[in-house]
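Student: Dropping a prediction and its sequence here:
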Amino acid sequence: MGDLKDPTDVVADFFYPHPPERVWGVLVNPEVMGDWFVEQVGFRPVAGTRFRLVDFPVPIANYSGAIASEVLVATRNETLAIAWWDTKSPEPVTWRTMWTLCAVPNGTMVTLSRPAFGSDDPALRRMAALSDRFWPTAMTKLGRLIDRAATAPAGEGGVERSCGPSLPG
């Protein structure tokens, strides 16, 4: 699985015009996770929590849709990182996905980091192509849910933090 921040990861930033508390509240809400990500069973935003993702199988990518997962990091209003693996794969590989939230003027920048799926394996390349299409759509759906969510407490409001250097793309 490697480090949480791997230089070969695919990284994308998504801006939401809401405070981190509101973004976090929707990102980790198990009742709506299936509306933007994948249906889950047993998710809690607590490090060490094991849960299942129930997805559609994609046979051409050797993806069964029966996914075991574990919360690696859950730092309220800042970071959620999960590991996941296909329970029906004859040679399971553990992947990870991380969402990092950062307060910026007028909202929150969410940085999504995930493996690049580099491989000569045709099935894995198909999975990479599916993932490349999946994540922008999922993060757009997340944004719509955040827009509709009840207003969360503003917390410290008005505090600006640096998210680090801007990434291209």
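Tutor: Sure, I can see it.
Student: Please count neighbours and contacts with C-alpha atoms only from this point.
Tutor: Noted.
Student: As a check, name the ranges of all strands in the chain.
Tutor: In the chain, the segments counted as strands under DSSP state E are 10-16, 39-41, 50-54, 66-75, 79-86, 95-104, 107-114.
Student: Would you mind putting those strands into a markdown table with distance to residue 28 and mean neighbour count alongside?
Tutor: As requested, those are exported to a markdown table (distance: least, CA to CA, whole Å; neighbours: other CA atoms under 10 Å):
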| stretch | distance to residue 28 | mean neighbour count |
| --- | --- | --- |
| strand 10-16 | 15 | 18 |
| strand 39-41 | 11 | 17 |
| strand 50-54 | 13 | 19 |
| strand 66-75 | 9 | 20 |
| strand 79-86 | 8 | 21 |
| strand 95-104 | 11 | 22 |
| strand 107-114 | 13 | 22 |
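Student: The structure to be compared is supplied as follows:
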Amino acid sequence: MSNTATKTRSVVVEREVPHPPEKIWRALTQPHLIEEWLMKSDFKPVVDHRFNFRADWGAVDCQVMAVEPNKTLSYTWAAYGLESVVTWTLTPTRTGTHLRMEQSGFGPGQGQAYQGAKIGWKKFFTDLERVVGGLS
């Protein structure tokens, strides 16, 4: 029996992207590119590296949890009482890459953050695809 009060929810966005994983990986891990689709950051693809994302509305405190180049990237995402984990999974396909992002850890009282993330990540994905498309 599970107690629904302690259940957490995840936001998942998945997309087929017509670019190889290596290109998407660059946009996910190089700070000057991350800034173009997400936020300013001092990110490094190194496990345990602490960094933050900065925007005009505030900052997100993060720590890298897992790095598997061109395959998986995972980091904590803490802001305004939300303790969550963002995991990117890149799977090569015949026409490019299946890109999946899951942000897990939204608690019962965090409906606003959850809805915001659902809207926000869709926009970020669109911007990410634009950035990747511009890479040579």
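Tutor: In hand now; what should we look at? Keep in mind that what you see is a predicted model, and the values were worked out from it rather than measured.
Student: Just give the TM-score of the two.
Tutor: TM-score for the superposed chains, counting by TM-score structural alignment, normalised by the length of structure 2: 0.86, backed by 130 aligned residues with a CA RMSD of 1.9 Å.
Student: Please name whichever of the strands of structure 1 is nearest to residue 139 of structure 1.
Tutor: Judged by CA to CA, the one of the strands of structure 1 that comes nearest to residue 139 of structure 1 is strand 10-16, at 7.3 Å.
Student: mind putting the strands of structure 1 in JSON lines, distance to residue 123 of structure 1 included?
Tutor: Listed next are the strands of structure 1 as JSON lines, based on distance: least, CA to CA, whole Å:
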{"stretch": "strand 10-16", "distance to residue 123 of structure 1": "18"}
{"stretch": "strand 39-41", "distance to residue 123 of structure 1": "23"}
{"stretch": "strand 50-54", "distance to residue 123 of structure 1": "20"}
{"stretch": "strand 66-75", "distance to residue 123 of structure 1": "17"}
{"stretch": "strand 79-86", "distance to residue 123 of structure 1": "13"}
{"stretch": "strand 95-104", "distance to residue 123 of structure 1": "15"}
{"stretch": "strand 107-114", "distance to residue 123 of structure 1": "18"}
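Student: Can you tell me which of these is nearest to residue 131 of structure 1?
Tutor: Of the strands of structure 1, nearest to residue 131 of structure 1 by CA to CA is strand 107-114, at 9.4 Å.
Student: which ones are touching the residue nearest the centre of structure 2?
Tutor: Geometric centre of structure 2, nearest residue: residue 86, 4.9 Å, by CA atoms, centre = their mean. Residue 86 of structure 2 makes contacts with 74, 75, 76, 77, 101, 102, 103, 104, as judged by CA atoms under 8 Å, 6 or more residues apart in numbering.
Student: what's the neighbour count on the aligned partner of the last one in structure 1?
Tutor: When the structures are aligned by TM-score structural alignment, the residue of structure 1 matched to residue 104 of structure 2 is residue 115. Residue 115 of structure 1: 20 surrounding residues under other CA atoms under 10 Å.
Student: now do the one 3 residues further on
Tutor: When neighbours are defined as other CA under 10 Å, residue 118 of structure 1 has 11 of them.
Student: Setting aside sequence neighbours, what's the nearest residue to it?
Tutor: The shortest distance from residue 118 of structure 1 to any non-neighbouring residue, by CA to CA, 6 or more residues apart in numbering, is to residue 125 (7.4 Å).
Student: try residue 98 of structure 2
Tutor: Residue 98 of structure 2's closest residue in space is residue 16 (CA to CA, 6+ apart), at 4.6 Å.
Student: Now do the contacts for the one you found.
Tutor: Going by CA under 8 Å, 6+ apart, residue 16 of structure 2 touches 96, 97, 98, 99.
Student: Can you mark which positions in the longest helix seen in structure 2 are buried?
Tutor: For structure 2, the helix with the greatest residue count under DSSP state H is helix 111-133. For helix 111-133 of structure 2, a neighbour-count test (16 or more other CA atoms under 10 Å) marks 113, 114, 117, 118, 121, 124, 125, 128, 129, 131, 132 as buried.
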